[in-house]
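Novice: This is the structure alone, sequence omitted:
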């Protein structure tokens, strides 16, 4: 399909086809830019790129997505600058800018994208777009970049070129996750472990509920939370909030007088601890016990970090009332998706209860699907 789209757009075939997935974050929200712990896994939903090199400096980008204006975006690699203003094309263009700024010679490319990652759903559609671009160019240009380095360059593209102050989790998940596992990641040093996450073998299912409420990370609120965390860390005399031990949280909170900063500190420190608890439970084979930890995390995001919204709260409350083991919002917040851990036998009933609750509340019908831990970025052809 992507090869056909490339030929229809550019009149010739690509040199290869690559894929990079979206992700669900199981636990560890708003901890990545605090040097903390996260635990995402890759979805089967992916962005696919058919790519061919160019030697003339031209960069031509095209997407088959019906959600963006039709036509090829044409740029020149020598003219790429942060704040490019090319809309969706800023994400792949930013990757090429970041690669060239790091000293890698990229002389141009023709790219056709297609994607099954829902946009605006908190499932990292932007990271998938960035990572698939970087992985393709890494292969075609023989750059020899390790996956963690690709993730770092993609994060820089989003932070500096696009202007969204995101952490490293999304790009690392898309680049590094493996099938059947969740990825425990220390965002400070990028050390990582693959944690077995086979819910089906335990009679469980993890539902993703896309509320269809869109968010925009590059707009104010996300940046405000990040700035608040950095301010609190400075007040506490640490490099980042991950340096506050869970056992010392009470003392730290007593030292933060600002009523807006105090709950940010509480969320980050307790969320790092929740990641550790989920790892411990999964490694002992007790996946059911992570349910209450997920729900506890949602309460923290709702009440302390204040990044939830009525639709996300409704997913959690309706899911738990219907018998779910636990539920929480996932992603940056202000919309997007929530995850719901259920017994396999109760999955359909729980999904119906959530959809019914949305109808009763007058909300747009959510999209519900099962999350299956899948492979990270890879070459297809």
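Specialist: On my side now, so go ahead. Everything quoted here is computed from the prediction, not taken from an experiment.

Novice: CA atoms for contacts and neighbours, from now on please.
Specialist: OK.

Novice: what about stretch 134-145, start to end distance?
Specialist: Across stretch 134-145, the terminal residues are separated by 9 Å (C-alpha to C-alpha, to the nearest Å).

Novice: Need the residues that contact stretch 194-205.
Specialist: By C-alpha atoms under 8 Å, 6 or more residues apart in numbering, the residues outside stretch 194-205 that reach it are 177-178, 180-184, 206, 279, 282-283, 287-288, 341-345, 347, 370-371, 373.

Novice: in it, what's buried?
Specialist: Across stretch 194-205, burial judged by 16 or more other C-alpha atoms under 10 Å covers 194-199, 204-205.

Novice: In strands, which of the contacts of stretch 194-205 appear?
Specialist: Residues of those located in strands (DSSP state E): 181-184, 206, 341-343, 370.

Novice: how far does the helix or strand that contains residue 209 sit from the chain's center?
Specialist: Assigned by DSSP states H and E, residue 209 belongs to strand 204-210. Remark: strand 204-210 is offset 16 Å from the chain centroid, using C-alpha atoms, centre = their mean, to the nearest Å.

Novice: continuing past that strand, what's the next helix or strand?
Specialist: helix 221-236.

Novice: buried ones in that next one?
Specialist: So helix 221-236, judged by 16+ other C-alpha under 10 Å, has buried residues 221-222, 225-226, 228-230, 232-233, 236.

Novice: here's the one I want to compare it with:
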């Protein structure tokens, strides 16, 4: 369908029910209708009024399994109702993408080799995704697209993974009839980010963005991660997922992030293993004094303790949800957050102890929420965001109080959505 006609259909309410279902919130329908219409207008401005299709890839929120994936552990994550959407038309031999206000250089399909100068760029991510899909034997082809995203950048919601996922999903939809397994799309995104973009990320972000819903992932075999849907209607618990941007800077935190897997691996190496998942927990505690003496770094010991306890906690949380025991779920989430704070120690950087925005946010959240919810550090930590599960009726009070500290608009009230990477509207 022509982009202009599709825009009129959005304005005449044809897609209201679809938008309500996709974004899990009736109050967002008007916002999304305007967003899709504006994206169609932008496509027409860029490329003309052509036949188009529309794709979406969700952002994600890690719920449990904080810093376990890089040790081949278990995680629980959910796709959220912030996403990247792409208005797309086919073309031959070249990929043209404009992403919000960023003009991305054309990617020619006869030149998919890695380019060092594209590390850290959107061009690198696109080229990497398409190259890997071709290597795996899938059909590839050109397209022109306008992509816009409301996934918060730098907030631990995986804006880059959503971008990788939507590129893979577009190729899937245009040239493979949506036949590619979404875990494969996730692996392709991780490959692009690791090899072409130059960032050594794990697979959790891409899996959660691509697969959709609430999922548990076991990374014991990273080539074949076990991904299971947690078949729970999260909305029935009458709680909202709040992500609070504490406005802390991620600058100069590369070493702090990098130290976590390095220190965990250092403990694993004492036992002749590469990753803590390979170490027997009982053996670790039986030899705790010897390990401490060998590594001469108590933080390494504490971070290893976090891994063992957090990795065991993930299936407990899944079981609580499967049993509809939301009170136990919240209790375990609180335990997970406490472990991150005390043992993993990723709430603030020790070299910058005067700036503890996440700590302040967690302290205020605990005071304000009382029995109305729980909060924890979100994602990588040190700066950025906190996560809170808040009773729906109490959300306005929590939002009001937390925004006194971090400013208007800092508390984002989200829902877990069912779909990850998907085709929204057919060509």
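Specialist: Sure thing, it's come through. If you're wondering where the values come from, they're calculated on a predicted model, not measured in any experiment.

Novice: Superposed, what's their TM-score?
Specialist: The TM-score (TM-score structural alignment, normalised by the length of the first structure) is 0.87; 368 aligned residues with a C-alpha RMSD of 2.6 Å.

Novice: Relative to the second structure, which residues correspond to the strand holding residue 209 of the first structure?
Specialist: Strand 204-210 of the first structure lines up with residues 239-245 of the second structure when matched by TM-score structural alignment.

Novice: Tell me roughly how far that stretch lies from the first structure on average.
Specialist: For stretch 239-245 of the second structure, the mean deviation from the first structure after alignment is 2.2 Å (mean C-alpha distance after the TM-score superposition for the first structure).

Novice: about what we covered before: now the buried members of the contacts of stretch 194-205 of the first structure.
Specialist: 177-178, 180-184, 206, 279, 282, 287-288, 341-343, 347, 371, 373.

Novice: Can you show me the helices along the stretch 51-200 of the second structure?
Specialist: Ranges of helices in the stretch 51-200 of the second structure, per DSSP state H, counting those that start in this stretch, are 122-135, 159-175, 182-191.

Novice: Looking at those helices, which is nearest to residue 89 of the second structure?
Specialist: Comparison of these against residue 89 of the second structure by C-alpha to C-alpha identifies helix 159-175 as nearest, at 8.7 Å.

Novice: What span of the first structure is that closest one aligned with?
Specialist: Against the first structure, helix 159-175 of the second structure falls on residues 125-141 (TM-score structural alignment).

Novice: List of residues touching the matching stretch?
Specialist: 16-22, 46-49, 51, 53, 91-92, 95-96, 106, 117-119, 143-145, 150-151, 154, 170-171, 174-175, 377-379.

Novice: Show me which of these are buried.
Specialist: 16-22, 46-49, 51, 53, 91-92, 95-96, 106, 117-119, 150-151, 154, 170-171, 174-175, 377-378.

Novice: from these, which ones fall inside strands?
Specialist: Using DSSP E, those in strands are 16-22, 46-49, 51, 53, 378.

Novice: what's near enough to touch residue 126 of the second structure?
Specialist: 107, 164, 167, 192.

Novice: Which of the buried residues of helix 221-236 of the first structure sits closest to residue 86 of the first structure?
Specialist: residue 222 (21.9 Å).

Novice: Now do the lengthiest helix in the second structure against helix 254-270, angle only.
Specialist: Looking across the second structure with DSSP state H, the single longest helix is helix 298-322. Counting by axes from the mean of the first three to the mean of the last three C-alpha atoms, to 10 degrees, helix 298-322 of the second structure points 90 degrees away from the direction of helix 254-270.

Novice: what's helix 298-322 of the second structure packed up against?
Specialist: strand 53-64, strand 74-91, helix 254-270, helix 288-295, helix 326-339 (3 or more C-alpha pairs under 8 Å, 6 or more residues apart in numbering; DSSP states H and E).

Novice: what's the angle from the longest one to strand 239-245?
Specialist: Pointing back at strand 74-91 of the second structure there. Orientation check (the same axes, to 10 degrees): strand 74-91 of the second structure against strand 239-245 gives 80 degrees.

Novice: Cool, thanks, signing off.
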